[in-house]
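Novice: Build the 3D model from these lines:
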Amino acid sequence: MKISTLGTLNNNKIQYSDNKSSIFNLPLESCKDSEDLVPEILRISRGKSLIKSNGFTLLELSLVILVIGIVLSLVLPNIGIHKSKLEKERQIEKISQIIKSVYDLSQVQNKEINLLFNLDENKFQAVSLIDGDEEFLLPEKKLSSALKIKDIVNFKGDKITEGIVSLIFNPAGFVEPATIHFIDSDSKFYTLFINPLTGQSYVEDGYWEEE
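Specialist: Next comes the predicted model:
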């Protein structure tokens, strides 16, 4: 009885023939496609692993989102704080520029000009007196709610915290010495120093007084 193509049964023993015509000895052209020798389930499994290796798992995506969230939570508040500080300093710098402009205007027009600071309403404007009548040289400007004039120290050393304070500019090229203190919404102080001989001014962080 014939058992297989590789051997015959002889005395209850399988004797293999010398004809080793296994699939490994088939000519290459007999194998039309090497994939024919790969089980279908193996090809599917291999395809799945390839897709998985080229993508992100849910855990990996979650970790990436978590890291981005942590970075943004650290960076964005600092950006906001820095922007707010710049805006407050910009307002003080604007006042500094106005002081210098009024100083120059007083000499050009050869007349005394008063820069009035209303501490109660947190605003200021420039006026001059002509025959007892006020001439408004600068439209009234108001500071934002994030920045307030805390007080003004005049040339006598008096600290004024309310009412209207007048800073007088003389056409001879002189402005009354004064120090203006500002406080912001975070209770941080800024000090504006005015040079009486040049009309120039500069700002320092903190609450400072000239000795």
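Novice: going forward, measure contacts and count neighbours with C-alpha atoms only.
Specialist: Fine.
Novice: check contacts around the most centrally placed residue in the chain.
Specialist: When C-alpha atoms, centre = their mean is applied to the chain, the residue found nearest the centroid is I79 (3.0 Å). I79 makes no contacts at all, as judged by C-alpha atoms under 8 Å, 6 or more residues apart in numbering.
Novice: Assign a three-state SS to it, would you?
Specialist: When classified by DSSP: H, G, I helix; E, B strand; the rest coil, I79 comes out as helix.
Novice: do E162 as well
Specialist: coil.
Novice: I figured it hits L119, correct?
Specialist: Yes - under the criterion of C-alpha atoms under 8 Å, E162 is in contact with L119, at a separation of 5.1 Å.
Novice: Give me the common contacts of these two.
Specialist: Counting by C-alpha under 8 Å, 6+ apart, the residues touching both E162 and L119 are D151.
Novice: quick one, which of those two is more surrounded?
Specialist: Here E162 and L119 are set side by side on neighbour count (other C-alpha atoms under 10 Å), and the busier one is L119, at 19 against 16.
Novice: and for comparison, fold this next one:
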Amino acid sequence: MSTAGNWNNARGFTLVETALAVLLIALFSALSIPLMGRLGDGALDGAARRLAGTVKYLYNESALSGRPYRLTFDLEEDVYRAARLEVDGTLTDEGTGPARQQRLKSGVSFRNLSIAGRGTFNSGEITVDILPVGYMEETTIRLGDDRNRILTLRINPFTGTTEIHEGDREF
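Specialist: All right, here's what the predicted structure looks like:
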């Protein structure tokens, strides 16, 4: 039995299939290339996302455990840490998981922190309490990097979610 005649029945890619493949590659390239220009912004964006995740984690932990939490921001050292308020009134540092002490990434710093009813702070240690009843103080945090890019983080006091906005925004 000869297989020489089977080559004529072999099916290749049609012009439409080839054009579709080229179109998809072009589309993915067009979407990816602008993102590569922002690779240097990753430290600032990452710091903002990590801080937002920590706030949401503490908000949920407070509601689930029935214990208040305190988030402390050291604006001069670019560090934030969490502590749980115990029944006897002592604070227990959260040394593990997302609640452990975090240092902002290299080149990223706190520009300032605003708390509704308390004002705007540019230095020192500032605390924000997270209550188990599902409330925390409305807080706006401005992070900046060494290229003068600024992100404004606004924490919703009733949900613990954080909105991240490009630039220095007022609310």
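Novice: sorry, back to before: so how far is I14 of the first structure from the residue nearest to the centre of the first structure?
Specialist: To I14 of the first structure, I79 of the first structure is 86 Å away according to C-alpha to C-alpha, to the nearest Å.
Novice: N118 of the first structure too?
Specialist: 118 Å.
Novice: Skipping adjacent residues, who's closest to the aligned residue in the second structure for F189 of the first structure in space?
Specialist: Mapped onto the second structure by TM-score structural alignment, F189 of the first structure lines up with I150. Using C-alpha to C-alpha, 6 or more residues apart in numbering and skipping the chain neighbours, the partner closest in space to I150 of the second structure is G144 (4.3 Å).
Novice: What helices and strands are in contact with the helix or strand containing that neighbour?
Specialist: Following DSSP states H and E, the helix or strand that holds G144 of the second structure is strand 139-145. Contact here means 3 or more C-alpha pairs under 8 Å, 6 or more residues apart in numbering; DSSP states H and E; on that basis strand 139-145 of the second structure packs against helix 42-65, strand 108-115, strand 150-155.
Novice: hang on, the earlier thing: so what's the residue count around the match of F189 of the first structure?
Specialist: I150 of the second structure - counted by other C-alpha under 10 Å - has 22 other residues nearby.
Novice: and if you look at L192 of the first structure?
Specialist: Number of residues near L192 of the first structure (other C-alpha under 10 Å) recorded here: 23.
Novice: residue contacts, it?
Specialist: Residues counted as contacts of L192 of the first structure (C-alpha under 8 Å, 6+ apart) are I92, S96, T179, I180, H181, S201, Y202, V203, E204.
Novice: Now do the strands in the first structure.
Specialist: When assigned using DSSP state E, the strands of the first structure occupy the ranges 7-10, 13-16, 113-118, 123-130, 133-136, 141-142, 147-153, 159-160, 164-170, 174-175, 179-184, 189-194, 201-205.
Novice: got the ones you listed as CSV, with distance to K100 of the first structure columns?
Specialist: Supplementary listing: the strands of the first structure in CSV, determined by distance: least, C-alpha to C-alpha, whole Å:
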stretch, distance to K100 of the first structure
strand 7-10, 114
strand 13-16, 113
strand 113-118, 11
strand 123-130, 12
strand 133-136, 17
strand 141-142, 16
strand 147-153, 17
strand 159-160, 22
strand 164-170, 10
strand 174-175, 10
strand 179-184, 15
strand 189-194, 9
strand 201-205, 8
